[in-house]
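1. sharing a model that was predicted from the sequence below.
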Amino acid sequence: MEQKYAVPALDRAHAVLSLLTEEPYKWKLSDISKHLGISKSTLYSLLLTMERLQWIHRDRNETYALGSSLGDFGSAYFRQFDLAREFRRLAEPVMRILQESVQLARLDGSDVLYLAKIEAPSPVQMVSGPGVRIPAHATGLGKALMMEMDDEQVCRIFPEETLPKLTVHTIGSRDAFLQELETSRGRGYCLDIQEGVMGFCCVAAPVRRRGEVVAAISCSMPIHHWEGKKDIAVREICALAKQLSTTI
């Protein structure tokens, strides 16, 4: 990763967390400052912010340990693996009904990150296996992951009005993307008609945990299958998303 894009405050916070992971409730501000080579004034502001965010906890002896927010992050991290396991179990019969591939993904910055895929026995496939990233605005999955965000959240993810086009059908502006999200909210699912990959269409729906969208699933298929399978794909993907939302 290019260092010119590094954020020094995050590097320092990471160093503090690493130290507290090894030895909780041992380090005071002055000790951390000496050990990590961070000035006391800089470290004071950093620790106050981390404490406010509940990344760390300070006891009455002025020593620090990891905070409750990190426990929440850790639980969420491991839940995604539980979700992937449940997805593989529940998506298999959906793939057999549709005879089309079914994917699971989460949002990572402005990209969709694929977590799992149940692949259909077809010689024609999208490149969408675990670990693959695709710009969120160009996919049904990305729309499903962002469909419940407000405009301000979307603008933070896409600070520029112009969005890169992957195909001639990709949404090319933030305003158009916001309109598409509004349409998706109204119908409860999202579509991608050759927007991410020419020759492929998909339907996607969000997976929720405690009312929050934590992932999304989709079914992708060659465009020549679309008209014949669209309605059943919408029904099966929405049902699978609802089922996953209640099992994780």
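-> Arrived safely. Numbering: from 1, shown residues only.
2. going forward, measure contacts and count neighbours with C-alpha atoms only.
-> Noted.
3. next, count neighbours for Cys201.
-> For Cys201, the neighbour count with other C-alpha atoms under 10 Å is 24.
4. do I have it right that it meets His224?
-> No. Counting by C-alpha atoms under 8 Å, Cys201 does not reach His224; the two are 9.2 Å apart.
5. need the longest helix for the chain.
-> Counting residues, the longest helix found in the chain (DSSP state H) is helix 68-98.
6. now for that helix, which elements pack on it?
-> Applying 3 or more C-alpha pairs under 8 Å, 6 or more residues apart in numbering; DSSP states H and E, one finds that helix 68-98 makes contact with strand 101-108, strand 111-118, helix 223-247.
7. and the residue most central in space within the chain, how close does it get to Tyr64?
-> By C-alpha atoms, centre = their mean, the chain has its centre lying nearest to Leu107, at 2.0 Å. Look at Leu107 and Tyr64: by C-alpha to C-alpha, to the nearest Å, they are 32 Å apart.
8. pick the most buried one from the helices and strands packed on helix 68-98.
-> Most buried of those, by mean neighbour count (mean count of other C-alpha atoms under 10 Å): strand 101-108, with a mean of 24.
9. contact partners of it?
-> With contacts defined as C-alpha atoms under 8 Å, 6 or more residues apart in numbering, strand 101-108 is touched by 84, 87, 91, 94-95, 112-120, 125, 128-129, 136, 141-142, 145, 214-221.
10. mind checking which of these are buried?
-> Neighbour counting with 16 or more other C-alpha atoms under 10 Å marks 84, 87, 91, 94-95, 112-120, 128-129, 136, 141-142, 145, 214-221 as buried within those.
11. let's bring in a second model and compare:
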Amino acid sequence: MHKPTERVLRILLTLASEKEDLTLTEISEKTKIPKSTISPILSTLVDMRFLAKKSEMKYRIGINSFIVGEAYIESTSFLEMIKSYMTEVVKECNEICQLGILQDNKVFYIAKKDPKQSIQLMSYVGKFLPIYSTALGKVLVYKNSEEEIKDIVGDNMVPLTERTITDIDDFLNEIETVKNNGYSFDLQETSLDSKCVAVPIEKGGKVIAAMSVSIPNFRSTDEKLKNAIQVLLKYKKEIESYFTHNIYNEEDLI
């Protein structure tokens, strides 16, 4: 690879995967790029609006990075097809529907459809969340071997809430339940304000994406969760049938 280009992209991916803005020192530590090398790269990315710099000397993703990402999403026909089914999921559940893929050992949220609710969950395309705390993450890795899952999850299972699974053996037990059910739950493991259910989207026996419905706690009844599961399973089947009858390359989605 071309080393200077690789450094630029590593910086962008690092900032995209972090919830908080980062200082130059923090970016250097996370990317393993010397501060003297990183400084002019950051200045150029800020000047070209791929990064934004806050007054306290912290950096975040800028507007032009968003524009590039949106252009990618709009140009991906299979993603647009899935989003059309996500719209139907929202119509039937009246809750937010999200699509995620596995990227850099995290769940990357690649699309979402919002319901017509006066009070709804806040989420955004482009965020990264841990595999072990999310319903999407659990179905994305449920076909992997135990050793592969351990490698993907890593050693540092930081809790997001008091309900987050932080022991790898407990997580592997959870994956066995996912294998038996064909769907997964996030029961306040990512946020105490919501519950979530997800299903895998598969092609040729391989999980290529995952689709979920998230419900605020005050609307999250057993009946509503059960309905969300049935709706997701129905549209999972339709999406996978579409893949079966159309020429599809994994690169078209990710």
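-> Yep, it's here. Note that the coordinates shown come from a computational prediction; the quantities given were computed from them, not determined experimentally.
12. TM-score for this pair?
-> In this superposition the chains share a TM-score of 0.66, using TM-score structural alignment, normalised by the length of the first structure; 177 aligned residues with a C-alpha RMSD of 2.1 Å.
13. now the angle from the longest helix of the first structure to strand 111-118?
-> Between helix 68-98 of the first structure and strand 111-118, the angle comes out at 50 degrees (axes from the mean of the first three to the mean of the last three C-alpha atoms, to 10 degrees).
14. and helix 68-98 of the first structure, how far out from the chain's middle?
-> Chain-centre distance of helix 68-98 of the first structure: 12 Å, with C-alpha atoms, centre = their mean, to the nearest Å.
15. name the residues of that helix that come out as buried.
-> Under the neighbour-count criterion of 16+ other C-alpha under 10 Å, helix 68-98 of the first structure has Ser69, Gln80, Leu83, Ala84, Phe87, Arg88, Leu90, Ala91, Glu92, Val94, Met95, Leu98 buried.
16. tell me the one among those nearest to Glu160 of the first structure.
-> Using C-alpha to C-alpha, Gln80 comes nearest to Glu160 of the first structure of those, at 30.0 Å.
17. how far away is the residue mapped onto Gln243 of the first structure from the second structure from Val90 of the second structure?
-> Applying TM-score structural alignment, one finds that Gln243 of the first structure aligns to Glu238 in the second structure. The spacing between Glu238 of the second structure and Val90 of the second structure, counted by C-alpha to C-alpha, is 15 Å.
18. next one: Tyr72 of the second structure
-> The gap separating Tyr72 of the second structure from Val90 of the second structure is 23 Å, by C-alpha to C-alpha.
19. equivalent analysis for Leu42 of the second structure, please.
-> 40 Å.
20. element containing the residue of the second structure positioned farthest from its centre, please.
-> Here the second structure reaches farthest from its C-alpha mean at Ser36, the gap being 32.4 Å by C-alpha atoms, centre = their mean. Element membership for Ser36 of the second structure (DSSP states H and E) is helix 35-47.
21. just give me the match in the second structure for Glu180 of the first structure.
-> In the second structure, Glu180 of the first structure lands on Glu174 (TM-score structural alignment).
22. isn't there a helix covering that match?
-> Yes. Counting by DSSP: H, G, I helix; E, B strand; the rest coil, Glu174 of the second structure is part of a helix.
23. what sits against it?
-> Listed by C-alpha under 8 Å, 6+ apart, the contact set of Glu174 of the second structure is empty.
24. count of residues packed around Glu6 of the second structure?
-> Neighbour tally, Glu6 of the second structure, other C-alpha under 10 Å: 10.
25. residues contacting it?
-> By C-alpha under 8 Å, 6+ apart, Glu6 of the second structure has no neighbours at all.
26. what kind of secondary structure is it in?
-> Taken by three-state DSSP, the conformation at Glu6 of the second structure corresponds to helix.
27. alignment lookup: it to the first structure.
-> Matched to the first structure by TM-score structural alignment, Glu6 of the second structure sits unpaired.
28. how near is Glu6 of the second structure to Cys93 of the second structure?
-> Taking C-alpha to C-alpha, one finds Glu6 of the second structure at 42 Å from Cys93 of the second structure.
29. what does Lys237 of the second structure give?
-> 17 Å.
30. do the same with Arg163 of the second structure
-> In terms of C-alpha to C-alpha, Arg163 of the second structure sits 25 Å off from Cys93 of the second structure.
31. just Val68 of the second structure next, same as before
-> Counting by C-alpha to C-alpha, the gap from Val68 of the second structure to Cys93 of the second structure is 31 Å.
32. likewise for Leu232 of the second structure?
-> From Leu232 of the second structure to Cys93 of the second structure the distance is 9 Å (C-alpha to C-alpha).
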